[in-house]
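[1] Quick one, what's the 3D model for this:
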Amino acid sequence: MTEWLLLGAAGFVLAGLGTLYRVVAGPTVQDRVVAVNAVGTITVVVLALVAAGLDAPGVLDVALVYALLNFVLSIGLAKFLVERGGVL
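    All right, here's what the predicted structure looks like:
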């Protein structure tokens, strides 16, 4: 079971690396913001899978804090882009 969880985490890491391409080469700022949010979500999932696979409940705390920071970042970027006039 542990091997499957860690293999799943490795798959999500590969997906995150693919998403990083969109962060760098996104045609618009909105694409980059969505890609950064997706990378943050993938990071939370990887941390949760590693915590379950290695039986390390402390890593779940890190995943929770990272998820909250990702949410605050998304709201802050959205507010900044709306005020700047780049979204609507």
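[2] For the rest of this, base every contact and every neighbour count on C-alpha atoms.
    Fine.
[3] Surely Ala9 and Gly53 touch.
    No - shown here, Ala9 and Gly53 do not form a contact pair, counting by C-alpha atoms under 8 Å, at 9.1 Å.
[4] So if I had to pick from those two, which one is more boxed in?
    Comparing Ala9 with Gly53 by other C-alpha atoms under 10 Å, the one with more neighbours is Ala9, at 21 against 18.
[5] compare with the first, here's sequence two:
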Amino acid sequence: MIGYALLFGFVCLSLAFLLNLWRLVLGPTLTDRVLAGDTMVINVIALIMLYGIMETTAVYFEAALLFAMFGFISTVAYCKFLLRGDVIE
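    This next block holds a predicted model:
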């Protein structure tokens, strides 16, 4: 039963990832592209978590945590660059 739930999760998250990729490529504004990239990071984190559940190991959960921290910092830095034109004050 858990196999079917994992398969459904992988399919749904892969579809969401593809739709975010479409928004990233065809986004009319730069803000749409930044938000699509941030949402893609969230989708990748969820895919890593599902793979960790499937493999029953905790290594993938730690990798997802590191990826979440990197995604948050990069989104904040890019938004700060868009607002001010400089990341470091």
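[6] and the residue most central in space within the first structure, how far is that from Val29 of the first structure?
    Centre of the first structure computed as the mean C-alpha position; nearest residue by C-alpha atoms, centre = their mean is Gly40, 1.4 Å away. Computed as C-alpha to C-alpha, to the nearest Å, the Gly40 of the first structure to Val29 of the first structure distance reads 17 Å.
[7] Give me the neighbour count for Leu83 of the second structure.
    10.
[8] actually Leu73 of the first structure, not the one I typed
    16.
[9] Just to check, Tyr60 of the second structure is in contact with Ile48?
    Yes - between Tyr60 of the second structure and Ile48 a contact is recorded at 6.2 Å, counting by C-alpha under 8 Å.
[10] ok, and what's touching stretch 48-57 of the first structure?
    1-3, 5-6, 8-9, 58-60, 63 (C-alpha atoms under 8 Å, 6 or more residues apart in numbering).
[11] repeat for stretch 23-35 of the first structure
    Contacts for stretch 23-35 of the first structure (C-alpha under 8 Å, 6+ apart): 19-20, 22, 36, 74, 77, 87.
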